[in-house]
Structures are given as C-alpha cells and as structure tokens.
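Chemist: Fold the following for me, if possible:
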Amino acid sequence: MIFKARSTMTSALNKLLFLLVIAMQPVYNLVLASNTMTDSTIAPIKTIKLASLEWYPYQGSNLPNQGVATDIVMTVLKSKGYEVEIDYLPWSRQMRELENHRFDGILGAYFTKERTQKFIYSDCYLTSSEYFYKRSDSKISWKKLSDLKGYKIGLVRDYANSPQLDNADFLHKEYVNSDIANIKKLLNGSLDLIVINKKTAEYLLITSMAPFFNDIEAIKPPLITHKLCILFNRDDPKSKQYIADFNQGLAKIRKDGTYKKILQRHGFTP
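Modeler: Next up, the predicted model:
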C-alpha cells in the first residue's frame, strides 16, 4: 500500500512538472527569440560624418530632407544602422578636409579617374548633366569644343566638368567660387558662357534668380552626364566597410521601391 501511494504521488508530481514545462514554453520561446534578436539583428549604432555642399536642388540645409541626394544617402545609411552627421562646406574645403581625415566621406561627388588616386567611390546613386548656358539673345552654338574658341567661359573652382573641357588649354576659362557668381557674370556680360548643372540652373532661375528666368538658356547637347557617388578616403581603413554597407543598402531600396519614392518626392524622374 505504501509503494502504491508513493507511485501514485510520483505520477502526479511528474504530471504536474510536465504541465508546468508546457505552460512555460511560450515564455521560454519569447526569451530565446529576444536573445537571438539582440545577437543577430540589433547592431550598435555607428556614426558616419559626411561633408556636403549647398548645391541645389540635390543637397542643401534648407531643402526638404536636405535635398534628393541627401535623402537617398541618409535613408540608405540609417537602414544599415548608421547615425549620419552632415556639415556643409565649400567644395574645395571638403576635399582638403576629407584628405586630412576630418570627415569619413563627401556626400555627393562626381566620379573622375583623377580622384581615384587618393579616393574611392560608392556605387552611383544619381546622375547629373552639365550644360553650357548662354544669354538668351546670344547666337552661340557648339558641337565640338573648338567651336567655342574666343569666348569667355565661366567655371566653378575645383568642380569636375569634363576631362575634355578641363584639358582644353585653347579655351578662355575663368573661375569663381559658386554657380550664382557665374550666372551674375553671364548676365552682366563679363562671360559669354558658363558651365552649370541643368537642374541647378533651373532651381536658381525659379528661386533666387527668378527675375532673370528668361534671360539665360542651356545650349544642347549636354557637355557631360556625371555619376554622383559618395567619396571616401582611400587610406582610411573604415572606407571599404562604409562602401560595402552603402552599396548593399542602396541595392535594397532600389529593389523595394523606396528609391523611386524618394525621387518622386523631390520632383525627379525615376
């Protein structure tokens, strides 16, 4: 009788323990999932510091989401766990500061072969076309650069134009520090032509230069269409990881439709 009582008690205890294990299973699964998520999907926040330019409508501290280029770059980097810091500086200073490792990268830079000696690029995330602009009452046209001999051409200092134009020593080229300065010189007759990004010219001519909207115009064909990328210092050991993360994130937002939505939000054609 004693043995039977003990057997019955043991059976009841085992049954109770079994029921307790079953009852605790959801809690265990939740804890396990939480631990797995912490280990594999929640990465520590990383900070990346980028230099940028007041270059409308692509980049600008006063633009919605700081412009289409900034919107794309920040969306991608934040999706990869980065906290993004942006400082706005003149272009020439950006290049010096990047070379001296005061920034991790330059947010928007045209790809040029010359720059690859010191710097490396992310994948391209936008394209941008440069045009010659003239006064609307001018008869200047061109098919090849030699057609422009004898004209005064305004460029922005340290901007990448086209290799052919940059190396065309037979042309008269004058340099200033901004696109607006060039537009003003074109309007007052100090220059015959300027080189400027078409969307930048259109933006300036409906905002700060609106009274002169009909006074200057682009000359076809475009001088060059550039690829816009993030520029990183070649000898920074972190640069390759930045590029790998950005390129992976960019491919993802192109695929899931986010990239197209960003372009449309800023009035750009996908």
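Chemist: going forward, measure contacts between C-alpha atoms and count neighbours the same way
Modeler: Noted.
Chemist: and the longest strand for the chain?
Modeler: strand 216-233 (DSSP state E).
Chemist: Now find how far off-centre that strand is within its chain.
Modeler: Averaging C-alpha positions (CA atoms, centre = their mean, to the nearest Å) puts strand 216-233 15 Å from its chain's average.
Chemist: who does it touch, helix- and strand-wise?
Modeler: Contacts of strand 216-233 with other secondary structure elements, assessed using 3 or more CA pairs under 8 Å, 6 or more residues apart in numbering; DSSP states H and E, are made with helix 91-99, strand 105-110, strand 119-121, strand 126-135.
Chemist: what's the most buried one of those?
Modeler: Among those, the stretch with the highest mean neighbour count (mean count of other CA atoms under 10 Å) is strand 105-110, at a mean of 24.
Chemist: Please name the residues that touch the closest residue to residue 61 other than its chain neighbours.
Modeler: With sequence-adjacent residues excluded and distances taken as CA to CA, 6 or more residues apart in numbering, residue 61 is closest to residue 54, at 6.9 Å. If you count contacts by CA atoms under 8 Å, 6 or more residues apart in numbering, residue 54 has them with 60-61, 88-90.
Chemist: give me the number of residues near the closest residue to residue 180 other than its chain neighbours?
Modeler: Setting aside the residues directly before and after it, residue 180 is nearest to residue 204 in space (CA to CA, 6+ apart), at 7.8 Å. Look at residue 204: counted by other CA atoms under 10 Å, it has 18 neighbours.
Chemist: So which elements touch the one helix or strand residue 204 maps to?
Modeler: Counting by DSSP states H and E, the element that carries residue 204 is helix 198-206. The helices and strands touching helix 198-206, judged by 3+ CA pairs under 8 Å, 6+ apart, are strand 126-135.
Chemist: how about 6 Å then?
Modeler: If contacts are counted by 3 or more CA pairs under 6 Å, 6 or more residues apart in numbering; DSSP states H and E, helix 198-206 sits against no helix or strand.
Chemist: Let's compare: structure for the following, please.
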Amino acid sequence: MQDDIQNEQLTVTYFTHGLQHTIQGKKTAKGYRFNGSSNKIINLATLNWPPYISEELCNKGWVFQFTVAILVSKGYQVNIHFYPWARSVMLVEKGQMDILFPEYFIESSAPSDIVLGKKRRELLVLSNKFSGGELSLLKRPDYSFDLQENLGNLTGKIIGVVRGYQNTPEFDAVMDSKQFSIVEAVDELQLVKLLVAKRVDLIIGDPKVFTYSINYSSLSNRNKQALLNGIEIVQPALKYNHLYFAISHSYPQWSQLLADVNLALLEFQQSGESDRFIKVGSGCTLDL
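Modeler: Got it, this is the predicted structure:
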C-alpha cells in the first residue's frame, strides 16, 4: 500500500503563449513533486481545504494545480506538503519551508504566534492576489442571530475558529480583544461538529469549504446529511477574501521568487489561464 502511495502519478496541464504544457508529478517522501530535474527547489506547505485544495480531491483541487503551473512555468521544482494549517504556518514562519498557501491577506499589524515579538509580515512576504471565496459566519438553523455591521452583537458569544487562520481584520481585532470566547478546531469538519453539537454558537469560514469538508469526509451518508442540515450561512458574508502565496523571508532568493510568482500570476490572469483553472475546478463529482 505504501508503494502505491509513493508511486501515485499526477498530471498538471497549463497553457502559455498558445502552447500546451503537461507536467507529470509524483508523490514522494518529500511531498508531491513536479519538475524534479530543476535545481530551483521550492518546498510549499498547505492544508486540506476542499474544494480549493485537498489530497482527497481527484486532482488535488484547482489551487494545487494552479500553484504547480505557476511555479513550473518559471522553472522551479515544486514540492507540496500537506499538514494541519497551524503546522504549515509554523514551518514557513520558521523558515523550514519556503511558501505557505493558500493564505488570506495578512495585516501589517498581525503578530506571529510562532516567533514571539515578530509581526507575521516581518517573516513572510505576500504575492499579488488571486481568486478566493466568501468568508461567513455559520449558525444552526434554529439559532436566532442577525449580524450587526460593526460585529457588536458577537460580544459574549462562543465562536469556533480554525487554529492559525486569518479571518478578517475586523473580526480578528474583536477576537483579540476577547469580546467573545473562542473554541479552536483543527479543521472545518471539526468546526461543523462543534456547531451541530451546540458546543459553540457560531463558526467562521468559507461556506464552500464547510460543505466540501463534510461531503468528502469518511462519515456515513446519514451523518453527512445531518451535518449539512445542521448549518446555515449568516447573511451577509463578512468579506470576499482573495488568496495569496506567502513566501518566507528566510528563502535566500525570496525577492526573485516573489517577482517570478507575481509575473506568472499576471501572465495567467491576462491569458485566461487563471479563469480556466477555476472553471475546471476539482474536476471531480461527488458520489453521495
């Protein structure tokens, strides 16, 4: 079984200047590797976050495919490692890996939980943005709650958050001032379970990720449906969050890497490649 995992073959296809490029990758002990002949080696830390990126998706998700294409188009060897998000943050902020993705925008004032006394933006530099998704509060259908614009009625609530996530500057400021209590979870599926079990009043995240995390879980269909029926999006959404690559300042050529990533993002946007990756999506259908 281990040999099957190590020999897993992956294909990423992208277009530049009207030419099709197909890259074969494989899972190794050092992550999912593409363009292995290049000596410009990049190690990336990420998380399972369907439908954007996940080892459970048939092609690992559009953000996985997009990231491989962006970096390989500039000649880099790509090694993508999946971890719980808090560990991914730690590895990149400590300089043990080179890129953290997909990341939300990081405010210049945001402190690092990993390197005490440092701001996150002292440890990481953000690429230009690419497409992301909505960030919303979710509640139980029988829980009466209307969101106030200034978030004032979050005071005294118990809210579930994923450990290590940025949310919105406004929400995180209220959270840091301890106006409400938080319960930390390792991922979105655990958050939904906390909400449905009435351990928390609200949870925060991308609604698409909550839905996909339930559908791609190992739960029975009956339990999946119970969780799906047990959550409701609070309107309006808090924010549309773009996604970013966060590059470690510890990477020796971080400035060149940043320039290469930003140029590739621009080229893919102008050529329509970015939209094509999103349209193709995970390339998977749910079997429920």
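Chemist: where exactly do the helices run in the stretch 1-150 of the first structure?
Modeler: Under the criterion DSSP state H, counting those that start in this stretch, helices of the stretch 1-150 of the first structure are mapped to 2-40, 68-79, 91-99.
Chemist: right, so of the helices and strands packed on strand 216-233 of the first structure, which gets closest to residue 20 of the first structure?
Modeler: strand 105-110 (56.6 Å; CA to CA).
Chemist: List of residues touching that closest one?
Modeler: The set of residues that contact strand 105-110 of the first structure without belonging to it, under CA atoms under 6 Å, 6 or more residues apart in numbering, is 50-52, 226-232.
Chemist: so where is the longest helix seen in the second structure in the first structure?
Modeler: What stands out as the longest helix in the second structure, according to DSSP state H, is helix 254-271. Aligned by TM-score structural alignment, helix 254-271 of the second structure corresponds to residues 239-256 of the first structure.
Chemist: Map residue 48 of the second structure onto the first structure.
Modeler: Following TM-score structural alignment, the counterpart assigned to residue 48 of the second structure within the first structure is residue 54.
Chemist: what's the spacing between the most centrally placed residue in the second structure and residue 157 of the second structure?
Modeler: Nearest to the mean C-alpha position of the second structure, by CA atoms, centre = their mean, lies residue 102 at 4.1 Å. For residue 102 of the second structure, the distance to residue 157 of the second structure (CA to CA, to the nearest Å) stands at 28 Å.
Chemist: Then residue 171 of the second structure?
Modeler: In this structure, residue 171 of the second structure and residue 157 of the second structure are 13 Å apart, going by CA to CA.
Chemist: Residue in the second structure paired with the residue nearest to residue 180 of the first structure?
Modeler: Residue correspondence to the second structure (TM-score structural alignment): residue 204 of the first structure is matched to residue 213.
Chemist: if we can go back for a sec, could the contacts of strand 105-110 of the first structure go into a markdown table alongside neighbour count and distance to residue 174 of the first structure?
Modeler: Listed next are the contacts of strand 105-110 of the first structure as a markdown table, based on neighbours: other CA atoms under 10 Å; distance: CA to CA, whole Å:
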| residue | neighbour count | distance to residue 174 of the first structure |
| --- | --- | --- |
| 50 | 22 | 29 |
| 51 | 25 | 26 |
| 52 | 22 | 24 |
| 226 | 20 | 22 |
| 227 | 17 | 25 |
| 228 | 20 | 25 |
| 229 | 22 | 27 |
| 230 | 25 | 28 |
| 231 | 27 | 26 |
| 232 | 28 | 29 |
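Chemist: Could you work out the most separated pair of those residues?
Modeler: Farthest pair in these (CA to CA) is 50 and 226. Separation: 20.4 Å.
Chemist: that older thread, list of residues touching the helix holding residue 204 of the first structure?
Modeler: For helix 198-206 of the first structure, the surrounding residues in contact (CA under 6 Å, 6+ apart) are 56, 130, 213.
Chemist: And the corresponding residue of the first structure for residue 169 of the second structure, how close does it get to residue 225 of the first structure?
Modeler: With TM-score structural alignment as the matching criterion, the partner of residue 169 of the second structure in the first structure is residue 163. Here the distance between residue 163 of the first structure and residue 225 of the first structure works out to 12 Å (CA to CA).
Chemist: Equivalent analysis for residue 128 of the first structure, please.
Modeler: When residue 128 of the first structure is compared with residue 225 of the first structure (using CA to CA), they lie 5 Å apart.
Chemist: residues touching the aligned residue in the second structure for residue 99 of the first structure, list them.
Modeler: Taking TM-score structural alignment for the superposition, residue 99 of the first structure sits opposite residue 93 in the second structure. The contact partners of residue 93 of the second structure, by CA under 6 Å, 6+ apart, come to residue 123.
Chemist: Residue 82 of the second structure versus residue 93 of the second structure, what's the distance?
Modeler: From residue 93 of the second structure over to residue 82 of the second structure the distance is 16 Å, taken as CA to CA.
Chemist: nearest residue to the counterpart of residue 223 of the first structure in the second structure other than its sequence neighbours?
Modeler: For residue 223 of the first structure, the equivalent position in the second structure is taken to be residue 238, counting by TM-score structural alignment. Beyond its immediate neighbours in the sequence, the residue positioned closest to residue 238 of the second structure (CA to CA, 6+ apart) is residue 136, lying 5.2 Å away.
Chemist: corresponding residue for residue 27 of the second structure in the first structure?
Modeler: Residue 27 of the second structure maps onto no residue in the first structure, with residues paired by TM-score structural alignment.
Chemist: tell me the SS of residue 27 of the second structure?
Modeler: strand (DSSP: H, G, I helix; E, B strand; the rest coil).
Chemist: ok, now how distant is it from residue 283 of the second structure?
Modeler: Residue 27 of the second structure sits 19 Å away from residue 283 of the second structure when distances are taken as CA to CA.
Chemist: If you count surrounding residues, which of these two has more?
Modeler: The residue with more neighbours, out of residue 27 of the second structure and residue 283, is residue 27; 19 against 15, by other CA under 10 Å.
Chemist: Identify the spatial nearest neighbour of the more buried one, chain neighbours not counted.
Modeler: Distances taken as CA to CA, 6+ apart place residue 6 nearest to residue 27 of the second structure, at 5.1 Å, with adjacent residues excluded.
Chemist: What does the one you found correspond to in the first structure?
Modeler: Match for residue 6 of the second structure (TM-score structural alignment): no aligned residue.
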